[in-house]
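S.K.: pasting the structure only:
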């Protein structure tokens, strides 16, 4: 529009000088043309100065243009860029009034230049003004819609980012709670039990008390390794050095048997390739049995199963009153299955008020007052890998906790 105004102003001046050589008003028209050009050039500075200054500038430009049009009607077509300047500067109603007034002046000027009455001179300027106004207002509305959409998009992005941050923080808190519950908290619970037992037998059976203290010391060392692995976001200590899942579970069973006095048997059945192996595992305690090699699961999935086994055994030890337990790792072709079974008191899964529910491995019932990260933590771990958790139990019939991870998703 600025370029169009300068070109129209120059063309109008050239036409006027060519058609009126030597006329007395030529110097006045030339001077007004230069003044109008300089005044128009001050528009950006007036806009930066503020709305009121910009409107005063527009009024000065319009007055200068009206004066020059009265002297030389050929300058009338410079009004087109002024239409857009007015529409950009003034509110819609005021701008339309200004456009209408300028259009009337253009029509009068063109009729003065004509030799006779020409309907085109009466209709063409209003048509051009109306079209220019309609196009500008339409573009202005479109721009306003686009700005609104952009604002909505920016706001939505910010809300989404805030939601993601909150979700990430909650997920991290849940992960920390599960890790602490299944590693450090369980170890501290074992230490407490051993030290309490040592305190009870310190005077009557010093040898047994020292054995309890020695066992608690070994648990402290293992907990320290777990804490360091936890700080560095590593796998459980039994898996951190590249050990296999079945070796880690076997070591867990042996350690639980030695430290807590609860006989725990480990059994491996099958392999990731689908072959079945090993021998049936019975409840009656003993040492870990051997089976085919394990593998095929991602490290994170193996760590999850290891934590589930640790948590379930800790609850068996503390709440089930069991005389023996079995850990079974099975590869059934398309899924890996971890079972932790005990012959303890059991509970009725359909009756959450059953006091015997406190005996369930990982049930969380015994943990409600102070912990509450049993089954919910296990299920949360398994959901990350498309897995499921089931609990089978009955009053006086023991409990079986089963964690399943589909291999095809890994």
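M.R.: Received it, and whenever you're ready, just let me know what you need. Given the structure is predicted, the values throughout are model-derived calculations rather than measurements. Residues are numbered from 1 along each chain as shown.
S.K.: please make it C-alpha for all contacts and neighbour counts, starting now.
M.R.: Fine.
S.K.: buried residues, the helix or strand harbouring residue 99. List them.
M.R.: Per DSSP states H and E: residue 99 is located in helix 92-113. Within helix 92-113, the residues that qualify as buried are 95-96, 98-100, 102-103, 105-107, 109-111, counting by 16 or more other C-alpha atoms under 10 Å.
S.K.: how deep is the closest residue to residue 388 other than its chain neighbours tucked in, by neighbour count?
M.R.: Spatial nearest neighbour of residue 388, excluding adjacent residues (C-alpha to C-alpha, 6 or more residues apart in numbering): residue 404 at 5.3 Å. Close neighbours of residue 404, defined as other C-alpha atoms under 10 Å, add up to 21.
S.K.: in this protein, which spans are helices?
M.R.: Counting by DSSP state H, one finds helices in the chain at the ranges 2-19, 26-41, 43-49, 51-71, 79-89, 92-113, 119-179, 186-201, 206-231, 237-240, 245-260, 299-315, 375-383.
S.K.: take this one as well and set it beside the first:
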């Protein structure tokens, strides 16, 4: 296993507290060893070797909690969830085993010299940080008793200072960590509030931009309808009325008038298609699944049976995404009615984790997707829908084969702030 990734204990506390505890532990262990095993120190000879071995064991045990094996794809990291400081804790059994091992090794060192009592401060802080208070307080009391007992054995008696010092140190360590937890919780709550405000502000800005886009699209649709579309309709009516007043031998004039009517009609159709794309569908009071269900039901005819299936729990996608999926369904159903010669068409809307998918399948004659479409306008419709879906961060695929039907599949990501 590769070593060097953060261990489980590192995920249970903020980095600033980790650094402080690591620095305090290393400094306490190094200084204590220098005092206990230095020249003229009370520990020497064979005891010094045992103390050195126990110190290495203590340092290795401490390191295990903060430096652990690498995790694969983050799966093992999820075994120990990151708690909110002072509220959720790591698994007490795991913390007790780790802290219990260090406490036993530390108590063995205390049997050789009471100078190792300095290591009690980082241990007491770990008790309070990693254990529930109902376990942390007894653990701190037990550690304090170990220090007092070691000092009594070394001094050959018990004085007030030998009790007051360890008790005061344990109290300071406990209150320091509890105070840090309180400040950290307040900081986390403030950061969460700021994040929520930023998300709300961005959502409001997106909503305002969306409303502006829809309003502008409606304005353009009205302007085009009242000017270009009405003008082309008038031109067609005037051209058709000329046929009644032309003399019988004016064949060339009738031919040119028919050509003009054909061109004007084609342009009017394109203009209506453009208006159709600009005008938003009636989704203000109708959820997307219900609007699709009604559309599918209306598309049924004598030769075509339709069905609509909804999977998952619906959630808001935004007006633009709703419009895109509804338009795509309209375009696909129009192609099925006009070209597929299908007996059945099934529309499925699926709300998945993080994505929404729309599938339109028919059992018609199908086509070869590699060949250009015979109807240029239907090809343009699918091309436009592909651009619209991709513009929203989604994907559109069309699968078909001659004699095997056609499947149109669209996928859109869940909007920011949506819930699955």
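M.R.: Structure's in. What do you need? Note that the coordinates shown come from a computational prediction; the quantities given were computed from them, not determined experimentally.
S.K.: and the TM-score between these chains?
M.R.: In this superposition the chains share a TM-score of 0.45, using TM-score structural alignment, normalised by the length of the first structure; 222 aligned residues with a C-alpha RMSD of 3.9 Å.
S.K.: redo the buried residues of helix 92-113 of the first structure as JSON lines? Include distance to residue 139 of the first structure.
M.R.: Converted to JSON lines, these look like this (distance: C-alpha to C-alpha, whole Å):
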{"residue": "95", "distance to residue 139 of the first structure": "15"}
{"residue": "96", "distance to residue 139 of the first structure": "15"}
{"residue": "98", "distance to residue 139 of the first structure": "19"}
{"residue": "99", "distance to residue 139 of the first structure": "17"}
{"residue": "100", "distance to residue 139 of the first structure": "20"}
{"residue": "102", "distance to residue 139 of the first structure": "21"}
{"residue": "103", "distance to residue 139 of the first structure": "21"}
{"residue": "105", "distance to residue 139 of the first structure": "26"}
{"residue": "106", "distance to residue 139 of the first structure": "25"}
{"residue": "107", "distance to residue 139 of the first structure": "26"}
{"residue": "109", "distance to residue 139 of the first structure": "30"}
{"residue": "110", "distance to residue 139 of the first structure": "29"}
{"residue": "111", "distance to residue 139 of the first structure": "32"}
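S.K.: tell me which of the residues you listed is nearest to residue 162 of the first structure?
M.R.: Residue 162 of the first structure has its nearest neighbour among the buried residues of helix 92-113 of the first structure in residue 95, at 43.1 Å by C-alpha to C-alpha.
S.K.: contacting residues around the closest one?
M.R.: 83, 86, 87, 89 (C-alpha atoms under 8 Å, 6 or more residues apart in numbering).
S.K.: same thing with residue 223 of the second structure?
M.R.: Applying C-alpha under 8 Å, 6+ apart, no residues contact residue 223 of the second structure.
S.K.: ok, now residue 166 of the second structure?
M.R.: 144, 147, 148.
S.K.: dump these into a markdown table; add neighbour count and secondary structure as well.
M.R.: Below are the contacts of residue 166 of the second structure laid out as a markdown table (neighbours: other C-alpha atoms under 10 Å; DSSP: H, G, I helix; E, B strand; the rest coil):
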| residue | neighbour count | secondary structure |
| --- | --- | --- |
| 144 | 24 | helix |
| 147 | 27 | helix |
| 148 | 23 | helix |
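S.K.: closest one of these to residue 196 of the second structure?
M.R.: Here the nearest of those to residue 196 of the second structure, counting by C-alpha to C-alpha, is residue 144; it sits at 43.9 Å.
S.K.: and the closest one, how far from residue 170 of the second structure?
M.R.: Residue 144 of the second structure is 7 Å from residue 170 of the second structure, where distance means C-alpha to C-alpha, to the nearest Å.
S.K.: list residues touching both of those two?
M.R.: Contacts common to residue 144 of the second structure and residue 170, judged by C-alpha under 8 Å, 6+ apart, are residue 120.
S.K.: sorry, back to before: quick one: residues contacting the residue nearest to residue 388 of the first structure.
M.R.: Taking C-alpha under 8 Å, 6+ apart, one finds 335, 336, 337, 338, 382, 387, 388, 389 in contact with residue 404 of the first structure.
S.K.: of those residues, buried ones?
M.R.: 335, 336, 337, 338, 382, 387, 388, 389.
S.K.: the last one touches residue 378, doesn't it?
M.R.: It refers to residue 389 of the first structure. Yes. If you go by C-alpha atoms under 8 Å, residue 389 of the first structure and residue 378 touch, sitting 7.3 Å apart.
S.K.: circling back to that earlier point, just put the contacts of residue 95 of the first structure in JSON lines and tack on distance to residue 148 of the first structure and neighbour count.
M.R.: Shown next, in JSON lines, are the contacts of residue 95 of the first structure (distance: C-alpha to C-alpha, whole Å; neighbours: other C-alpha atoms under 10 Å):
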{"residue": "83", "distance to residue 148 of the first structure": "26", "neighbour count": "23"}
{"residue": "86", "distance to residue 148 of the first structure": "24", "neighbour count": "21"}
{"residue": "87", "distance to residue 148 of the first structure": "21", "neighbour count": "21"}
{"residue": "89", "distance to residue 148 of the first structure": "21", "neighbour count": "16"}
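S.K.: tell me the one of the residues you listed nearest residue 154 of the first structure?
M.R.: Nearest member of the contacts of residue 95 of the first structure to residue 154 of the first structure, counting by C-alpha to C-alpha, is residue 89, at 27.8 Å.
S.K.: quick one: contacts for that closest one?
M.R.: 51, 54, 55, 58, 95.
S.K.: setting the sequence-adjacent residues aside, check what's closest to the first one.
M.R.: Nearest non-adjacent residue to residue 51 of the first structure, counting by C-alpha to C-alpha, 6+ apart: residue 89, 7.7 Å away.
S.K.: from the buried residues of helix 92-113 of the first structure, which is closest to residue 312 of the first structure?
M.R.: residue 95 (78.1 Å).
S.K.: what's the spacing between that closest one and residue 61 of the first structure?
M.R.: Distance from residue 95 of the first structure to residue 61 of the first structure, by C-alpha to C-alpha: 15 Å.
S.K.: and residue 169 of the first structure, by the same measure?
M.R.: Taken as C-alpha to C-alpha, the span from residue 169 of the first structure to residue 61 of the first structure is 60 Å.
S.K.: of those two, who's got more company?
M.R.: residue 61 (20 against 12).
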